[in-house]
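this one's structure only:
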């Protein structure tokens, strides 16, 4: 039976891969991103199962529009993948500004909170799911990654609180690992001055050696989780390839 999902940050990378996986599984998908190009491409290819809005979710007024537009287009909401986020500033605390951190939190935390809060009534009806795309940086620390790591930690804990407060909604946080995306390109381009030299070098070397994941690998797992995550996973954090998620990976 076809379900309805919202995917944020859907115009490229992991979000685009998630959207494609859900479409291929015959679901209806409402896409959100700041750039239109790939969203319109998917809409053109799958006119009856895709709709989208181009907007900056850091503007919290966008959240009600996303929920209203999804329900208007497809009649319900069965799940949300909160995938959007920013890494910048890649700067040590002593050299960063509070405003830079505030902007990162507006995107990585508060926009997610606004969207999920607006969706709760619909998700209660469907006994739906929310998958938050987290990061291993939520549990470790890289020099220069303070705003990103701490905001991803907050996002991960938001998932836990949602699970406690809304037992009918399954909520899971997932780290996709090191994926060949524009964010990794940003690390290579902008991270040299803010990161520890050996850590920066390790990211560059792994890219050169072809060790990064294809977005489709974690994307497929995340798509399967928002479609069918079980209640025993709710409130927990997992790496995309954790043993507990074996049933959600392609054999």
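Yep, that arrived. This is a predicted model, so every value here is computed, not measured. Numbers count the residues shown, from 1 in each chain.

drop to CA atoms for contacts and neighbour counts, all remaining ones
OK.

would you map the helices across this structure?
Along the chain, the segments classed as helices by DSSP state H run 13-24, 37-45, 62-74, 98-105, 111-126, 146-165, 182-190, 197-208, 216-228.

so for residue 91, which of those sits nearest?
Between residue 91 and the helices of the chain, the shortest gap by C-alpha to C-alpha is with helix 146-165, which sits at 7.7 Å.

just checking, what packs against that closest one?
Packing partners of helix 146-165 (3 or more C-alpha pairs under 8 Å, 6 or more residues apart in numbering; DSSP states H and E): helix 98-105, strand 129-133, strand 170-175, strand 236-239.

go again with 10 Å.
Counting contacts by 3 or more C-alpha pairs under 10 Å, 6 or more residues apart in numbering; DSSP states H and E, helix 146-165 is packed against helix 98-105, helix 111-126, strand 129-133, strand 170-175, strand 236-239.

and stretch 110-117, how far out from the chain middle?
From the chain centre to the centre of stretch 110-117 is a distance of 12 Å (C-alpha atoms, centre = their mean, to the nearest Å).

and that stretch, what's buried?
Within stretch 110-117, the residues that count as buried by 16 or more other C-alpha atoms under 10 Å are 110-116.

same question, stretch 84-96
Going by 16+ other C-alpha under 10 Å, stretch 84-96 has these buried residues: 84-85, 87-93, 96.

ok, so of these, who is nearest residue 168?
residue 84 (24.4 Å).

spatially, which residue comes closest to that closest one, not counting chain neighbours?
residue 9 (4.2 Å; C-alpha to C-alpha, 6 or more residues apart in numbering).

do you know how far the closest residue to residue 218 other than its chain neighbours is from residue 219?
Nearest non-adjacent residue to residue 218, counting by C-alpha to C-alpha, 6+ apart: residue 176, 5.3 Å away. Relative to residue 219, residue 176 is positioned 8 Å away (C-alpha to C-alpha, to the nearest Å).

below is an additional structure, to be compared with the one above:
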């Protein structure tokens, strides 16, 4: 039975992935920002364990995890959590830049560093859920795209570093997906929100599980998921 550490399991893509893994009997370790949120996201996943650590404070993750019990081995860490706040370079504040860099880039880097010993034991896998903005930056998306371009660089470097240890590293780049984050984006863009016109989180979850379940004789380094219409 595989054990997976998942961030962002409370909604959207992360919730869909957690539900699918839970349904097939895998062990889940769900990262939440505080105890109340941990209880909330685990409520619908009986048997799932939680660990508390605030991705908005990556410099505190080491301290937080050192005071909690982690499994001796992990088969995967799935980085799904993310934040977005649009704005032109002329207007966006350092605080807004830093908030997105912390959650979208520095926290995944630090969390990966902290659990690499467990991943090496199992010759496991790191999957980063990136974004189309991690490949192309549009006006108004500078801070978010920069954090996601950085996440791509992190994945590419980590892949080469950990290949001798048998750890696979993959990135999935979803297009616009029906989720609370995308609702916020539409509000900031001044657009009406219609989730039916976006990718279903279940479709992205299927892509992630395809990457995760690929036999060990192969790897998918990068996968792009786009709307079908």
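Structure received. For clarity, every value in this text was computed on a predicted model and none was experimentally measured.

now the TM-score, please.
After superposition, the two chains reach a TM-score of 0.87 (TM-score structural alignment, normalised by the length of the second structure), with 220 aligned residues with a C-alpha RMSD of 2.2 Å.

on that earlier part again, give the contact list for the residue nearest to residue 218 of the first structure.
Residue 176 of the first structure is in contact with 14, 133-136, 213, 215, 217-219, 221-222, 238-241, counting by C-alpha atoms under 10 Å, 6 or more residues apart in numbering.

if you rank these by neighbours, which is first?
residue 222 (33 neighbours; other C-alpha atoms under 10 Å).

which one in the second structure is aligned with it?
Residue 222 of the first structure maps onto residue 208 in the second structure, with residues paired by TM-score structural alignment.

got the contact list for the residue nearest to the spatial centre of the first structure?
Nearest to the mean C-alpha position of the first structure, counting by C-alpha atoms, centre = their mean, stands residue 83 at 1.4 Å. For residue 83 of the first structure, the contacting residues are 7-10, 13-16, 18, 32-33, 108, 112, 131-134, 222, by C-alpha under 10 Å, 6+ apart.

repeat that for residue 116 of the second structure.
Neighbouring residues of residue 116 of the second structure by C-alpha under 10 Å, 6+ apart: 73-74, 76-77, 123-126, 162, 165, 167.

that older thread, the residue nearest to residue 84 of the first structure reaches residue 82, doesn't it?
Yes. Between residue 9 of the first structure and residue 82 there is a contact under C-alpha atoms under 10 Å: 7.8 Å.

pull up the overlap in contacts between the two.
15, 32.

ok, now how distant is residue 100 of the second structure from residue 31 of the second structure?
According to C-alpha to C-alpha, residue 100 of the second structure and residue 31 of the second structure sit 18 Å apart.

looking at these two, which is more packed in?
Neighbours per residue (other C-alpha under 10 Å) separate residue 100 of the second structure from residue 31, with residue 31 holding more: 25 against 22.

neighbours of the corresponding residue of the second structure for residue 52 of the first structure, how many?
In the second structure, residue 52 of the first structure lines up with residue 50, judged by TM-score structural alignment. Using other C-alpha under 10 Å, the number of residues around residue 50 of the second structure comes to 23.

likewise residue 157 of the second structure?
The number of residues packed near residue 157 of the second structure is 12, by other C-alpha under 10 Å.

give the equivalent position in the first structure for it.
Per TM-score structural alignment, residue 157 of the second structure is aligned with residue 161.

do I have it right that its match meets residue 169?
No. Checked against C-alpha under 10 Å, the pair residue 161 of the first structure and residue 169 is beyond contact range at 11.2 Å.

stretch 185-199 of the second structure: end-to-end distance?
15 Å.

likewise stretch 168-187 of the first structure?
End-to-end distance for stretch 168-187 of the first structure, by C-alpha to C-alpha: 38 Å.

what residues of it count as buried?
Buried residues in stretch 168-187 of the first structure (16+ other C-alpha under 10 Å): 168-180, 183-184, 187.

residue in the second structure matching the residue nearest to the centre of the first structure?
Aligned by TM-score structural alignment, residue 83 of the first structure pairs with residue 80 of the second structure.

ok, residue 137 of the first structure next?
In the second structure, the residue paired with residue 137 of the first structure is residue 133, using TM-score structural alignment.

now its match: closest residue in space, sequence neighbours ignored.
Nearest-residue entry for residue 133 of the second structure: residue 145, 5.0 Å, with adjacent residues in sequence omitted and distances by C-alpha to C-alpha, 6+ apart.
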